[in-house]
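**Q** sequence first, predicted model second:
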Amino acid sequence: MALLEFVLILLLHAEAGVSGGIIDLYNKPGDEVVLPCDIKPSSSSCSNVHWFYSRDERRAAEEEVKEGNVDENSARAARLSVNSNCSLVINNITDEDVGHYICGYWKSFDSDSYVFLNILTVSPSPPDADLQKDEVTLTCSLWRYSNINPCKQSSFRWLDDEGTELQDESVDFYVRQTNCVSNLTVKHQRDDNRRFTCQFVEGNSVKIEAHYTPDSTGSQNPEIQQTIIIIIMWTLRITGLILLIGITVVVIRGGRKKQLKDSKVSKN
């Protein structure tokens, strides 16, 4: 019953909101993130620390860390750990890690620490598009706890490889933003290695940015790739034939020299 009461109190805190002790973290997929437990421990160890996680308000909070130890039954147990500061460490984060985290000490509900983990991603559509021939849409998404107000219209910025902001009225680019997603349509480009940057801005401050550079190797014409493969194969065959001829000549010459030497020996 004590654990149930603890969970209910944490949920009430999350629904009512708090005025302090809130931390927003912004990261990208694959990062290692440290979620600080911004309260003083009741002892020198983390034996009394508990970490709870909620992806959105429709799901019940899950206890990921109990008395300083990661719950081995958690689907993320292999990527979770608790450091000496009682902070929760998550390795190789994905959008599945986005959400609301609460760190608290047993029977100390008034001093809980609240952490919101946000992740920014940039992905092309279609994934294998050729910028030299196709029109590509880059999607920049900020994944975050769903119980937060939607992003403002000016929350995203798109920059080119020179750091120049791309505007809606640009002929070659079109930006469309809904909630926490912004799309950039990139039309035919001569340079398929051009880099684009998506920034998430809040309060005139860039919280995080993600880059996208098209893979030039993946956009190569299939006929050209096939021609290159054929040339390489023929080059290997010719090289092998030359080596075989060279070895044969050496063997023949060596045999002739041996015959001449044997004949001289027999005459003597």
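**A** In hand now; what should we look at?
**Q** only C-alpha atoms for contact and neighbour calcs from this point on.
**A** OK.
**Q** ok, now how distant is residue 105 from residue 51?
**A** When C-alpha to C-alpha, to the nearest Å is the yardstick, residue 105 and residue 51 sit 9 Å from each other.
**Q** okay, now residue 83: neighbour count?
**A** The number of residues packed around residue 83, counting by other C-alpha atoms under 10 Å, is 13.
**Q** show me what contacts it?
**A** Residues touching residue 83, when contacts are defined by C-alpha atoms under 8 Å, 6 or more residues apart in numbering, comprise residue 89.
**Q** more neighbours: residue 105 and residue 51, which one.
**A** Taking neighbours as other C-alpha under 10 Å, residue 105 and residue 51 compare with residue 51 leading, 28 against 24.
**Q** wait, a helix at the more buried one?
**A** No: assessed by DSSP: H, G, I helix; E, B strand; the rest coil, residue 51 does not belong to a helix; its assignment is strand.
**Q** isn't it up against residue 101?
**A** Yes: in this structure, residue 51 sits in contact with residue 101. The criterion is C-alpha atoms under 8 Å, and the distance is 6.9 Å.
**Q** let me know the secondary structure of residue 75.
**A** Per three-state DSSP, the local secondary structure of residue 75 is coil.
**Q** can you get me a residue count around it?
**A** Neighbourhood size, residue 75 [other C-alpha under 10 Å]: 10.
**Q** here comes the other one, which I'd like you to weigh against the first:
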Amino acid sequence: MADKCDLCLLGLIILSSLLTGISGVDDHVFISSGEYVRLPCNNALSDCKSKTAWNYNSFRRSAAVELITGGIKNKDTERHERLSLESDCSLNIKNVTEEDYGLYICQQWIYVNGKDQRQGPDARVYLHVLHVSVSPSSSSSSSSSSSSSSSQTGISPGRSVTLSCQLYLYTGFSCDDLVSYEGVELLWVNQAGVDLKTDSRYQILSSSDQYHCIIITLTTTLLNEDNNREWRCQLTHRNQLKTSVRYTVKYSGEKTVLEEPHNVSNTKVYQYH
């Protein structure tokens, strides 16, 4: 029994170290796809334009990508046009996509004795992206490049629709630990904020895979009264709302639009201590 307790304690210590990070405090930013996000650099020096470097790590890449070097954007990166560096060394990303999730590292460099030297600890920011997709898809569907919205035509009463809400989350620990110890949760709710699991007309299923730490799908058959009805996928951490995506049903040849609610602060940054 003592051995089992020792193993449990060791597991909690390891989890705590992963949440805390090498520098003592890591920033975790939750954002919905299509939005604008600011990633803070907590080790900033006075001259960010000449001394700052931002690197990006993802499970989908074998090596880190240099986004900013010496305060200058690297033009050979695919997200070059969507990046900008602020005077406080923070990194801005516009029109966030699910491909942007990952670990961003801000480093500061100074010139000493004829060569560059890294100054202070790295500032680590984990960017987690919430994204919703709709099926079955339509050949006439389209998407917007300037906002987190997609549209689908051909939707009508009597059709079955499935909304898949996916959290692209970069961590050094398992999804089970994230849910159990940190209380991260995805929910489908109606306009009043009521959990749709309480309504038998909706099938709600949760799962995970290699890239999506949490997936929650909503499946239902559309009714006549569903026109202009709104469903929201919301992400909570320890029962506090972090970000959400809403889906509004449109009939009579109108487009079905997936859009961000305006009353949610999507650039909320919180820290694991």
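**A** Ah, there it is. Remember, it's a predicted structure, so these values are computed and weren't measured experimentally.
**Q** ranges for the helices of the stretch 1-150 of structure 2?
**A** Along the stretch 1-150 of structure 2, counting by DSSP state H, counting those that start in this stretch, helices occupy 2-20, 48-51.
**Q** reformat those as JSON lines; add mean neighbour count and distance to residue 28 of structure 2.
**A** As requested, the helices of the stretch 1-150 of structure 2 are exported to JSON lines (neighbours: other C-alpha atoms under 10 Å; distance: least, C-alpha to C-alpha, whole Å):
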{"stretch": "helix 2-20", "mean neighbour count": "13", "distance to residue 28 of structure 2": "10"}
{"stretch": "helix 48-51", "mean neighbour count": "19", "distance to residue 28 of structure 2": "22"}
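**Q** for residue 142 of structure 2, give me its contacts.
**A** Taking C-alpha under 8 Å, 6+ apart as the definition of contact, the neighbours of residue 142 of structure 2 are 150, 151, 152.
**Q** list just the nearest of those residues to residue 202 of structure 2.
**A** The shortest separation between residue 202 of structure 2 and any of those is 20.4 Å, and it belongs to residue 152 (by C-alpha to C-alpha).
**Q** quick one, longest helix in structure 1?
**A** Once structure 1 is assigned using DSSP state H, the helix that runs over the most residues is helix 222-267.
**Q** centre of the chain to stretch 234-245 of structure 2, how far?
**A** For stretch 234-245 of structure 2, the distance between its averaged C-alpha position and the chain's averaged C-alpha position is 11 Å (C-alpha atoms, centre = their mean, to the nearest Å).
**Q** can you list contacts of the helix or strand harbouring residue 12 of structure 1?
**A** Taking DSSP states H and E as the criterion, residue 12 of structure 1 maps to helix 2-16. With contacts defined as C-alpha under 8 Å, 6+ apart, helix 2-16 of structure 1 is touched by 61, 102, 107, 109.
**Q** one step back: most neighbours, which of the contacts of residue 142 of structure 2?
**A** Neighbours were tallied for each of these (criterion: other C-alpha under 10 Å), and the maximum of 23 neighbours falls on residue 152.
**Q** right, and that one touches residue 138 too?
**A** Yes: Residue 152 of structure 2 is within contact range of residue 138, at 6.3 Å (criterion: C-alpha under 8 Å).
**Q** farthest pair in the contacts of helix 2-16 of structure 1?
**A** Of all pairs drawn from those, the widest gap by C-alpha to C-alpha lies between 61 and 107 and measures 17.6 Å.
**Q** so for the two, which sits in the more crowded spot?
**A** Legend: neighbour count by other C-alpha under 10 Å for residue 61 of structure 1 and residue 107, higher for residue 61 (21 against 10).
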